[in-house]
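# with the input below, show me the fold.
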Amino acid sequence: MSDKLIEVSIYTDGACLGNPGPGGWAAIIYNDTVRTEIAGRDDNTTNNRMEILAAIKGLEAAPEAFNITVYSDSQYLVNTMTKNWKRQKNIDLWDQLDALV
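The predicted structure is shown next:
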């Protein structure tokens, strides 16, 4: 029998004051029995970078599971991942995210 959890949900958000400007990201990771909250910041960033970084950090912190669902209010993040929007910026972060999914 596998030690993997069946379901993990990750809720993410990112924001910044100004664009670019100081910003932050957060992720809440839920599984069957545990809720984990993580967050970080950057002194000079963009809103989109914080949105992507929230997903990256959430996936990195999530326990191994058969099904991981990431929830985000970022149209940029969701549509780039699910509708293959063209990636013109933030390639470094998209590469990190791709490696996790």
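
# going forward, measure contacts and count neighbours with C-alpha atoms only.
Will do.

# what's next to stretch 18-38, contact-wise?
Under the contact criterion Cα atoms under 8 Å, 6 or more residues apart in numbering, stretch 18-38 has outside partners 5, 7-17, 39-47, 50-51, 53-55, 57-58, 61-62.

# span of that stretch from start to end?
Chord length of stretch 18-38, first to last residue, is 23 Å (Cα to Cα, to the nearest Å).

# and what of stretch 38-56?
From its first residue to its last, stretch 38-56 covers 11 Å (Cα to Cα).

# do the same with stretch 84-99
End-to-end span of stretch 84-99 (Cα to Cα): 16 Å.

# here's the other one to compare against:
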Amino acid sequence: MTDPVNPALENPTGADGMAVVEISTDGACLGNPGPGGWGAVLRYKGSEKRISGSEPDTTNNKMELTAAIEGLAALTRPSKVIIYTDSTYVRNGIMKWVAGWQANGWKTRDKKPVKNADLWRRLIEEEERHEVEWRWVKGHAGDHFNEIADELATTAARAVSR
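I've put the predicted structure just below:
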């Protein structure tokens, strides 16, 4: 295994020459809110890197966002990225809602502040460095890398809850 995942190595590239990295992410929370963890599995030409972290008092949505942020932040250069998430909140947020929130000054249609706006801003900042494709996977349904990301997130959440 290569650590860190480094697209500068001889690796697959897209038609435009950009490196292709796949990232599976997940977040977990013991109680919501409560102790939480996030996990990400980065894959690149047969190499794999697993990263995770935790917060003592957080929410599941914050951990799902953090997993995507940290997965992208771990990349050492701009890449073509496919992110797999089981969070419709993250996928819909980044693909459908963010543009409207930005246009409305980070307010929802109901004129309420967007929850987790700080994390959404960080995700946008990380995403702008890359060409990102977002894919939803059903959680706890046998997707190998989603299961690993889930285990990383759950283990991190349990560790911080002690």
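
# got a TM-score for the two of them?
Once superposed, the chains reach a TM-score of 0.89 (TM-score structural alignment, normalised by the length of the first structure), with 99 aligned residues with a Cα RMSD of 1.7 Å.

# buried ones only from the contacts of stretch 18-38 of the first structure, please, as a PyMOL command.
In PyMOL syntax, the buried subset of the contacts of stretch 18-38 of the first structure is picked out as below (16 or more other Cα atoms under 10 Å):
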select buried, resi 8+9+10+11+12+13+14+15+16+39+41+45+46+47+50+51+53+54+55+57+58+61+62
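
# what comes up buried for the helix ranked longest in the second structure?
Longest helix in the second structure by number of residues (criterion: DSSP state H): helix 144-161. Buried residues in helix 144-161 of the second structure, counted by 16+ other Cα under 10 Å: 145-161.

# equivalent analysis for stretch 63-71 of the first structure, please.
So for stretch 63-71 of the first structure, counting by 16+ other Cα under 10 Å, buried means Pro63, Ile68, Val70, Tyr71.

# I'd like those written out as JSON lines, with distance to Val78 of the first structure added.
Formatted as JSON lines, the buried residues of stretch 63-71 of the first structure follow (distance: Cα to Cα, whole Å):
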{"residue": "Pro63", "distance to Val78 of the first structure": "22"}
{"residue": "Ile68", "distance to Val78 of the first structure": "15"}
{"residue": "Val70", "distance to Val78 of the first structure": "9"}
{"residue": "Tyr71", "distance to Val78 of the first structure": "8"}
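
# ranges for the helices of the second structure?
Secondary structure of the second structure by DSSP H: the helices cover 60-73, 88-92, 98-103, 117-127, 144-161.

# adding distance to Glu133 of the second structure, write those out as JSON lines.
Output for the helices of the second structure, formatted as JSON lines (distance: least, Cα to Cα, whole Å):
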{"stretch": "helix 60-73", "distance to Glu133 of the second structure": "12"}
{"stretch": "helix 88-92", "distance to Glu133 of the second structure": "10"}
{"stretch": "helix 98-103", "distance to Glu133 of the second structure": "15"}
{"stretch": "helix 117-127", "distance to Glu133 of the second structure": "10"}
{"stretch": "helix 144-161", "distance to Glu133 of the second structure": "16"}
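
# compare those helices and give me the one nearest Trp134 of the second structure.
helix 88-92 (6.4 Å; Cα to Cα).

# list the helices and strands that closest one packs on?
Packed against helix 88-92 of the second structure by the contact rule (3 or more Cα pairs under 8 Å, 6 or more residues apart in numbering; DSSP states H and E) you find helix 60-73, strand 131-136.

# which residue numbers in the first structure go with it?
With TM-score structural alignment applied, helix 88-92 of the second structure matches the range 75-79 in the first structure.

# quick one: distance of that stretch to the chain centre.
11 Å (Cα atoms, centre = their mean, to the nearest Å).
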